[in-house]
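Visitor: Pasting a predicted model and its sequence here:
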Amino acid sequence: MTPKRESDVTVVGAGPVGLLLAAELALAGADVHVLERLTEPDQAMKAQSINVPTAEALDRRGLLPAGTSGPRFTGHFAGMVLDPDLVDWSDPDFAAHTAADRCRMFAQPRLEALLAEHVARLGVPVHRGVEFTALEDAGDGVRVDTSTGALRTGWLVGCDGGHSAVRRLAGIEFPGTAAELVGYQALVDIADDEKLADGWVWSAHGVYRYGPQPGRVVTLEFGSAGAQFARAGRAAPVTLDEVQASLRRTSGTDVTVTALRATPTRWTDNTRQAADYRSGRVLLAGDAAHVHPPFGGQGLNLGIGDAMNLGWKLGAVVAGRAFETLLDTYDAERRPVGAWVLDWTRAQTGLMRGDAKSAALRGVVGDLLGTPAGTTYAVKKISGVTQRVGPSGDHPLVGALVPDLWLRDGSRLVDHGHGGGFLLLDRTRDGVFTRLAAPWANDVTAVADDDRTPTGVLVRPDGVVAWASDTSDGAGLDDALRRWAGVR
């Protein structure tokens, strides 16, 4: 099916970020479609888990499938596995986000398939085999050239990966640090796996990990050899011989790989962030806006956060419910989160080198991560439970992701937000907050509950708390509604 020639928003890229963004735009009422260069979904091995904000984003839209609950997931930092028994799970930051925290073992291909079904239910067209080739921002819209012809769109969003054509053609700079390693991830059959150790292992030639699931291998090679591999084979398919050669070098064995059981991936620690997330009517999200090594699957989670943040804002601008200035908060809120993730992965690269100085530092950090305080700190950061964006206020909840707020009927506040829009928890006895929000009734779902604290919470469509109160006077609610839901 050929893409239609006029739309409110065109999203380039049908990975998880592009699909979720398109879904959020559709929920906000925008006419949106997606263009994708690939003819089929990418089945290459990528992120194997999601963080708490991503799990909660799916949960807020009713997308977490039944049966996804599992053990608590902690992850690793620079190859040092974090012991869940050392984590203080009673910490208030964990305790506030328990409903979705056991749903985090969620591989990227599965997530992409789930989101593809979601956008299909919403009626969003996804056009595969269509290559984006040029753009012209006319001020009141964008002309887009594709392999199937030209089209005009109100807004163009690049979700087309680290080598984003949208970013390049929009003239957006991409500063950062160059690669010094090449890594591989593969699911393989091995004839003599007894030659490999479980877990992360360092050698003079790099690092490898075998496991935790059977046949999964990860390798990292530093220095000029790794950089040479990255330059020579970035676009070429990863072969069995390539995976075997890297595994042999990093393990120092003659281990034999007999088969690839999934499409392997090749990656580097190239770490960059777009100079601007928006240029006129062109915006960036996901890897198009930031790239870094994939330690802990942080790139997927960062992109999902971008999509949730941008979707409702751009949808409100398209519908005329908000001024364009609302889009300025997208860069302002997401850039610091992206910069933190880039530094978090840079720190791990520094620790994972094979030189003596990095090994010594790894010993010190390993000792710290072997303590309850150190492990709890790292897991809180990796899980995203401490993540804050944007607005600040007198109440500690403002700017944080909405916690699990259980209601008298056994539901949670977020269960009432599957269709998008703002949520307003009203625990006043006479519905004071609901009456104050009456001018925004089309965009704000008010949910009444028992009289207890917090007495009121206003939640943006992306799950960020925009206002909260422990009193019943409603001070600041009108200002928050005007700021985020538009002037009425």
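Guide: Cool, got the structure. Here the structure is a predicted model, which means the values were calculated and not measured.
Visitor: Every contact and neighbour count from this point should use C-alpha atoms.
Guide: Fine.
Visitor: which ones are touching the residue nearest to the spatial centre of the chain?
Guide: Centroid check for the chain by CA atoms, centre = their mean gives Asn301 as the closest residue, at 2.2 Å. Taking CA atoms under 8 Å, 6 or more residues apart in numbering, we find Asn301 in contact with 50-51, 53-54.
Visitor: could you say what helices and strands the helix or strand containing Gly363 packs with?
Guide: Here Gly363 sits within helix 356-369, counting by DSSP states H and E. If contacts are counted by 3 or more CA pairs under 8 Å, 6 or more residues apart in numbering; DSSP states H and E, helix 356-369 sits against helix 328-352, helix 372-383.
Visitor: Let's have these in CSV, adding mean neighbour count and distance to Gly286.
Guide: Converted to CSV, the helices and strands packed on helix 356-369 look like this (neighbours: other CA atoms under 10 Å; distance: least, CA to CA, whole Å):
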stretch, mean neighbour count, distance to Gly286
helix 328-352, 18, 10
helix 372-383, 20, 18
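Visitor: Dump these into a markdown table; add distance to Glu194 as well.
Guide: Output for the helices and strands packed on helix 356-369, formatted as a markdown table (distance: least, CA to CA, whole Å):
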| stretch | distance to Glu194 |
| --- | --- |
| helix 328-352 | 24 |
| helix 372-383 | 30 |
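Visitor: Please enumerate the helices of the stretch 201-350 of the chain.
Guide: Secondary structure of the stretch 201-350 of the chain (DSSP state H, counting those that start in this stretch): helices at 223-233, 240-251, 298-319, 328-352.
Visitor: Residues contacting the shortest one, please?
Guide: What it means is helix 223-233. 179-182, 267-268.
Visitor: closest one to Thr146 among the helices and strands packed on helix 356-369?
Guide: helix 328-352 (27.0 Å; CA to CA).
Visitor: Just list what that closest one packs against, helices and strands only.
Guide: By 3+ CA pairs under 8 Å, 6+ apart, helix 328-352 packs against strand 271-273, helix 298-319, helix 356-369.
Visitor: Please state the offset of the first one from the chain centre?
Guide: It stands for strand 271-273. Here strand 271-273 shows a centroid-to-chain-centroid distance of 15 Å under the convention CA atoms, centre = their mean, to the nearest Å.
Visitor: before we go on, here's another structure to hold up against the first:
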Amino acid sequence: MNEETEVIIVGGGPVGLMLAAELRLGGVSTVVLERADAPAGHPRALGLHARTLEQLALRGLQEPFLATGVRVPSWHFGFLRERLDLTRLDSPYPFMLAFPQDRTEAILEQRALELGARVLRGVAVTGLTQDADGVRVSVDGGPDRRAAWVVGADGAGSTVRRSAGIGFPGTDADTYAYLGDVRADAPPVPGYGVQNEKGALIVAPVPGGLLRFTGYDPEHQDAGRRELTLDELREITTRIGGADFGLRDPAWLSRFGNATRVAARYREGRVLLAGDAAHMHFPAGGVGLNLGLQDAMNLGWKLADVVSGWAGDDLLDTYHDERHPWAEDVAEHTLAQTALITATSPTGQALRRLLGRLIDRLPDLSLVLARRLAGLDVHYGKEGELAGSRVAEAGDALLDGRPAELVVEGRPVMVRPDGYVGSLIG
């Protein structure tokens, strides 16, 4: 096949754009096809956890995030009142950074464009076919496009995943949450959250003077995907939180379910998956975007090496082997958090109180859960071995100023147990 480009990425969200930048570091010609004509006007995800910030630092990208993001020193697990202490994390970034997804997307798009990727908006992919030499992508209202490889970063309803025949096993939604980005004349105190026999409500700041009110309402589970109204949001907050907080001027009202699925495989021939196309789950703990960005970091250098001829395409099988288990892990702990968030019965409330007391009295339990949310437990080798472990564990020098000279450009480096860190190229 006479390819138009070496790699087509379907989906121009943060994951697709991060992957495009990684591929360009490897010298791979890359085109991003995005269905939407323009970026979303509201942020979906609001948080970046420690491991994601570490990986952004390896590319010298951390400063735009740290400069304006809000550092949150403690975070919730399943809306429990007893917060997890993130300051104990063994990371240069012992916090959760409150940072809206639309600004993350803007930073990563600028990065991808500066490195030479092409980002085409208003291009809806409708299907694809592949053979041993490449992939042909069908586009609504336009000519087919061709590439040697295609990556689906096109969300939970991924056209790429379906067209490639990759299964998406898991569970359907049986619980629905509400979300409203609104203004409030009588806002609650910062860090406000409540969970009781009437439901759950947590409030977080959103750029532009807005507040995000989100949680679980047991009285409106039959509403499913029906549109949420401002009057309904006021009624929910009054019933659960005891006040309507003077809610007005909604910028975004939505409902979402707890459908939880992980792709059966992350690769089918010359087609790969990343981000929500590979996994979906309830957004408990704010880990979804982080999981996808870490997919992009794992896949980027591998696909670049394969395209450039530095490695055989069996290297791409390690992408599934390494990332799939951690998507399953996130699926498990978000389901567990969902059970805690929706535990409004007397027995559920008792369980929450018991677990909360354990977190409060057992600092090590708090740390275990904090590391899980932060992604610091992720490793690809055997426990206790440097190979496959986080850079923070394998060589602190890489997180102490050395990235600027060694890994920002995506070069391979050698890290030895004796502390030696050096470039393998040039």
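Guide: That came in fine, so what should we check first? None of these values were measured; they are calculated from a predicted model.
Visitor: And the TM-score, once the two are fitted together?
Guide: Here the TM-score for the pair of chains, by TM-score structural alignment, normalised by the length of structure 2, is 0.88; 414 aligned residues with a CA RMSD of 3.0 Å.
Visitor: which position in structure 1 aligns with Ala117 of structure 2?
Guide: Alignment note (TM-score structural alignment): Ala117 of structure 2 maps to Val124 of structure 1.
Visitor: so that match sits right up against Ala30, yeah?
Guide: No: the pair formed by Val124 of structure 1 and Ala30 falls short of the contact definition of CA atoms under 8 Å, at 10.0 Å.
Visitor: And those two? Which one has more around it.
Guide: Ala30 (23 against 20; other CA atoms under 10 Å).
Visitor: show me the contacts for the more buried one.
Guide: By CA under 8 Å, 6+ apart, Ala30 of structure 1 lies in contact with 8-9, 315, 318-319.
Visitor: Ok, which of the helices and strands packed on helix 356-369 of structure 1 comes nearest Arg61 of structure 1?
Guide: Arg61 of structure 1 lies closest to helix 372-383 among these, at 19.8 Å (CA to CA).
Visitor: Centre of the chain to the closest one, how far?
Guide: 19 Å.
Visitor: Helix 328-352 and that one, what's the angle between them?
Guide: 130 degrees (axes from the mean of the first three to the mean of the last three CA atoms, to 10 degrees).
Visitor: now for Ala57 of structure 2: what does it line up with in structure 1?
Guide: Using TM-score structural alignment, Ala57 of structure 2 lines up with Asp59 in structure 1.
Visitor: do the same with Asp172 of structure 2
Guide: Checking TM-score structural alignment: Asp172 of structure 2 goes with Ala178.
Visitor: Of the contacts of helix 223-233 of structure 1, which pair is most distant in space?
Guide: Spatially, the most separated pair among these is Glu180 and Trp267, at 10.9 Å (CA to CA).
Visitor: Chain neighbours aside, what residue packs nearest to Val160 of structure 2?
Guide: Distances taken as CA to CA, 6 or more residues apart in numbering put Gly152 closest to Val160 of structure 2, at 5.2 Å, once the chain neighbours are dropped.
Visitor: Could you count how many residues lie near Leu115 of structure 2?
Guide: By other CA under 10 Å, 16 other residues sit near Leu115 of structure 2.
Visitor: Which residue, other than its chain neighbours, is closest to it?
Guide: Arg24 (5.9 Å).
Visitor: Could you pull up the contacting residues of that neighbour?
Guide: So Arg24 of structure 2 contacts 30, 112, 115-117 (CA under 8 Å, 6+ apart).
Visitor: Point out the ones among these that are inside strands.
Guide: Thr30 (DSSP state E).
Visitor: wait, which of the contacts of Arg24 of structure 2 is closest to Gly41 of structure 2?
Guide: Of all the contacts of Arg24 of structure 2, Gly41 of structure 2 sits closest to Ala112, with 20.2 Å by CA to CA.
Visitor: Ignoring the adjacent residues along the chain, who's closest to that closest one?
Guide: Nearest residue to Ala112 of structure 2, sequence neighbours excluded (CA to CA, 6+ apart): Ala21, at 4.3 Å.
Visitor: for the one you found, helix, strand, or coil?
Guide: Here Ala21 of structure 2 is recorded as helix under DSSP: H, G, I helix; E, B strand; the rest coil.
Visitor: what residues are up against the alignment partner in structure 1 of it?
Guide: Matched across to structure 1, Ala21 of structure 2 falls on Ala23, judged by TM-score structural alignment. Ala23 of structure 1 makes contacts with 118-119, 122, 124, as judged by CA under 8 Å, 6+ apart.
Visitor: what do you get for Ala98 of structure 2?
Guide: 46-48, 69-72.
Visitor: at 6 Å instead, please
Guide: Counting by CA atoms under 6 Å, 6 or more residues apart in numbering, Ala98 of structure 2 makes contact with 46-47, 69-70.
Visitor: need these in CSV with distance to Asp140 of structure 2, can you?
Guide: Formatted as CSV, the contacts of Ala98 of structure 2 follow (distance: CA to CA, whole Å):
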residue, distance to Asp140 of structure 2
Leu46, 32
Gly47, 34
Gly69, 38
Val70, 41
